[in-house]
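**Q** could you look at this predicted model? Sequence included:
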Amino acid sequence: MYEPIRTPSVHSARSALAGTASDYPHRSREEELDIQLAGHLAALLTATDELRALAPSADLDTAAERLAAQVSRLRRGRTPVRASTPATAGPDLTALHRRALALAGRALVVAASRADTAAAILAAERMDAHAEATEPRALASR
């Protein structure tokens, strides 16, 4: 009733042409999480540098140094690119703190999933600092 298949599948032909699966590099789950965490922390570092340019403080300076050290560790010694000049548009401080809060939250989730205690503690501390900065009473006292 049905004609038997005489040619190999397109999918099996492609895999035969490409060679075995070990011909191209694969990253482990841990390596992927390292890359993702480094990206979130680098974005948080950029937001921190922008905040430092608009409203300098010792807390932000310390946070930026700690963030840069974590990004460098996750990128195997490569130092992160830092923002040298502030944005010319002059973003709202509250919006910038909210963005940093969201970035710290993302970093915390990834750090927790890869069991990176140092990065998780740093992300949680930054979340607390940015959450406090976005509270209405904190902004009124500035």
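**A** Perfect, I can see it now.

**Q** contacts, neighbours, all on C-alpha from now
**A** Will do.

**Q** helices or strands up against the host helix or strand of residue 51?
**A** According to DSSP states H and E, residue 51 maps onto helix 29-54. Here helix 29-54 touches helix 58-74, helix 93-113, going by 3 or more CA pairs under 8 Å, 6 or more residues apart in numbering; DSSP states H and E.

**Q** second structure follows, compare the two:
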Amino acid sequence: MYEPIRTKSVHSTPVRASDVPHRTREEELDIQLAGHLSALLAVTDELRACGSSADLDSAADKLARQVTRLRAGRAPMRVHADGTGHSPTSLHRRAHALAGRALLVAASRADTASAILAAQRMDAHTAALSGAAH
């Protein structure tokens, strides 16, 4: 009725440590931090498309430099949108959340430059959100 299994089970095959790729904790945190900062950069670029300011331009440059540093010289891919249809308020909320995540990972990694940048971006988005509420 059923055909017998003809191959060995993956569960019975011994796994050698050299067969599994390993990264250090620091490498994993760098990857996470670069991802959070890249996402924050994308939202910053969306905000710049809604209405550019010197603060957003400077933040985008700083974020791009940090991501490039964390990715060993590989610059982040940037898409310049013509306006996404998202409201600036929702973009500031998203950017604030992403900056918070980046701050947590940067603090865990003891990456002072990224932590300071993430904290500054959180403050800027908090100010923008409180200004939009009035």
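**A** Cool, the structure landed. What you see is a predicted model, and the numbers here were worked out from it, not measured in a lab.

**Q** TM value for the aligned chains?
**A** The TM-score (TM-score structural alignment, normalised by the length of structure 2) is 0.88; 125 aligned residues with a CA RMSD of 1.5 Å.

**Q** mean neighbour count, the helices and strands packed on helix 29-54 of structure 1: which tops it?
**A** helix 93-113 (a mean of 20; mean count of other CA atoms under 10 Å).

**Q** what's that one aligned against in structure 2?
**A** Helix 93-113 of structure 1 corresponds to residues 88-108 in structure 2, going by TM-score structural alignment.

**Q** how much does that stretch stray from structure 1?
**A** Mean deviation of stretch 88-108 of structure 2 relative to structure 1 after superposition (mean CA distance after the TM-score superposition for structure 1): 0.2 Å.

**Q** for the most centrally placed residue in structure 2, which non-adjacent residue is closest in space?
**A** Per CA atoms, centre = their mean, the C-alpha nearest to the average position across structure 2 is that of residue 36, at 1.4 Å. In this structure, residue 36 of structure 2 finds its nearest non-sequential neighbour in residue 102, 5.4 Å apart by CA to CA, 6 or more residues apart in numbering.

**Q** wait, what's in contact with the one you found?
**A** 33, 36-37, 114-115, 118 (CA atoms under 8 Å, 6 or more residues apart in numbering).

**Q** go again with 10 Å.
**A** Contacts for residue 102 of structure 2 (CA atoms under 10 Å, 6 or more residues apart in numbering) come out as 32-40, 96, 108, 114-115, 117-119, 122.

**Q** swap in residue 87 of structure 1?
**A** 50, 53-54.

**Q** are any of the residues you listed buried, and which?
**A** Listed as buried from the contacts of residue 87 of structure 1 are 50, 53; burial here means 16 or more other CA atoms under 10 Å.

**Q** any chance of the contacts of residue 87 of structure 1 in TSV, plus distance to residue 140 of structure 1?
**A** Listed next are the contacts of residue 87 of structure 1 as TSV, based on distance: CA to CA, whole Å:
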residue	distance to residue 140 of structure 1
50	21
53	20
54	17
